[in-house]
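Return a 3D structure for these sequence lines:
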Amino acid sequence: MLRRSLHVLVLAVGLVISMGCSTEGDSEVIGKVPPPLVDSTWLADDISGAGIVGGAQASLAFHPDGRVAGSGGCNRYSGIVFGDGDDALSFHDLGSTLKACDVLIDDQERRFFDALNATRSYRFQDPGHHLVLIGANGSPLMRLSQQAP
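Reported below is the predicted structural model:
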């Protein structure tokens, strides 16, 4: 329970900091989205090899200004993404809302945020259909399916 509280506190502080760094109507580019991911939204199919909890859809949307946003399955989140023309990808300054969640959904959401924080690269599986986030050791952390526009 203490670990979850600390995790939520860190995410909340990151959200407050990232919100304080922008102004309304600000269109400044703050991150760098790899071109194949610009304006795309993805839904988690598998998080750290444990599948997903039914009814708790985690999502990841890439915005042209370098921001990411979505749902961890219970709480909304936002942050910054950095990537290059190759396969490098990392997420920074992630912050989320602080709603209380069911225990199973809470665990899934923790794994989702842990996977985002550990991501160092990406690859496509069945190009255009699945996005796989990869950790520093080359292991897959999460697989997502592209949401139809």
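
switch to C-alpha atoms for all contacts and neighbour counts from now on
Will do.

What about residue 95, how many residues nearby?
For residue 95, the neighbour count with other Cα atoms under 10 Å is 26.

no, scratch that, I was asking about residue 2
Residues near residue 2, counting by other Cα under 10 Å: 7.

what's residue 15 in contact with, if anything?
77-79, 93-96 (Cα atoms under 8 Å, 6 or more residues apart in numbering).

again, 10 Å this time
9, 77-79, 93-97 (Cα atoms under 10 Å, 6 or more residues apart in numbering).

here's the other one to compare against:
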Amino acid sequence: MRAIMIGTVLAMTALAGCKSDSPDPLEALAPNVIWKVTEIAGTPVPAKVEVTLSHPEKGLIAGSSGCNRYNGRISTQDGRVRIGELAGTRMMCPPDVMEVEGAFHSNIARVDAVNIVGDKLQLLENGTPVIIAEH
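So this is what the prediction gives:
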């Protein structure tokens, strides 16, 4: 009887650890709310450049990276946020806009956590905001 109970407990523990869907790190955000990125790596985004982030559905992020539109997957792995490679359009814009876009892409790739403080969305790397957005 004891062996059956131990086996049952072990089986239940194993099943509890198996979830088909990983939690959505942006679950607290309303779907389709557009966040305007105001800062990338400590540098303000120029007013004439529109960088946005939205959460159109579970596991997906999308928006404008300054010149081009992008979308990609977002998930958690081992308690850390993971943003997959972003797909996007391939237009060219003035050099200053392309510089902002490059900064956005290189910094969003480093994100390992998401935090909301008041009306600000913070995308973090090791606890430090690398992208800040407002809605």
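
TM-score of the superposed pair?
Once superposed, the chains reach a TM-score of 0.74 (TM-score structural alignment, normalised by the length of structure 2), with 113 aligned residues with a Cα RMSD of 2.2 Å.

ok so, going back, going by distance to residue 61 of structure 1, which of the contacts of residue 15 of structure 1 wins?
Nearest to residue 61 of structure 1 among the contacts of residue 15 of structure 1 is residue 78, at 9.2 Å by Cα to Cα.

mind checking how far the aligned partner of residue 92 of structure 1 in structure 2 is from residue 16 of structure 2?
Alignment note: residue 92 of structure 1 maps to residue 84 in structure 2; criterion TM-score structural alignment. From residue 84 of structure 2 over to residue 16 of structure 2 the distance is 26 Å, taken as Cα to Cα, to the nearest Å.

Settle it for me: which of the two has more neighbours?
Neighbour count, other Cα under 10 Å: between residue 84 of structure 2 and residue 16, residue 84 has more, with 15 against 9.

Work out for me the element the residue lying closest to that one once chain neighbours are set aside sits within.
Of all residues not flanking residue 84 of structure 2 in the chain, residue 73 sits nearest, at 5.2 Å (Cα to Cα, 6 or more residues apart in numbering). Using DSSP states H and E, residue 73 of structure 2 sits within strand 69-77.

Over to residue 10 of structure 2?
helix 2-16.

what's around the counterpart of residue 27 of structure 2 in structure 1, how many residues?
Alignment note: residue 27 of structure 2 maps to residue 35 in structure 1; criterion TM-score structural alignment. Per other Cα under 10 Å, the neighbour tally for residue 35 of structure 1 reads 12.

Now do the contacts for residue 35 of structure 1.
The contact partners of residue 35 of structure 1, taken as Cα under 10 Å, 6+ apart, are 64, 83-86.

Relative to residue 110 of structure 1, how far out is residue 45 of structure 1?
Taking Cα to Cα, one finds residue 45 of structure 1 at 15 Å from residue 110 of structure 1.

my read: residue 90 of structure 1 touches residue 66, true?
No - with contact defined as Cα atoms under 10 Å, residue 90 of structure 1 does not count as touching residue 66 (11.1 Å).

hey, where'd the helices end up in structure 2?
Ranges of helices in structure 2, per DSSP state H, are 2-16, 95-108.
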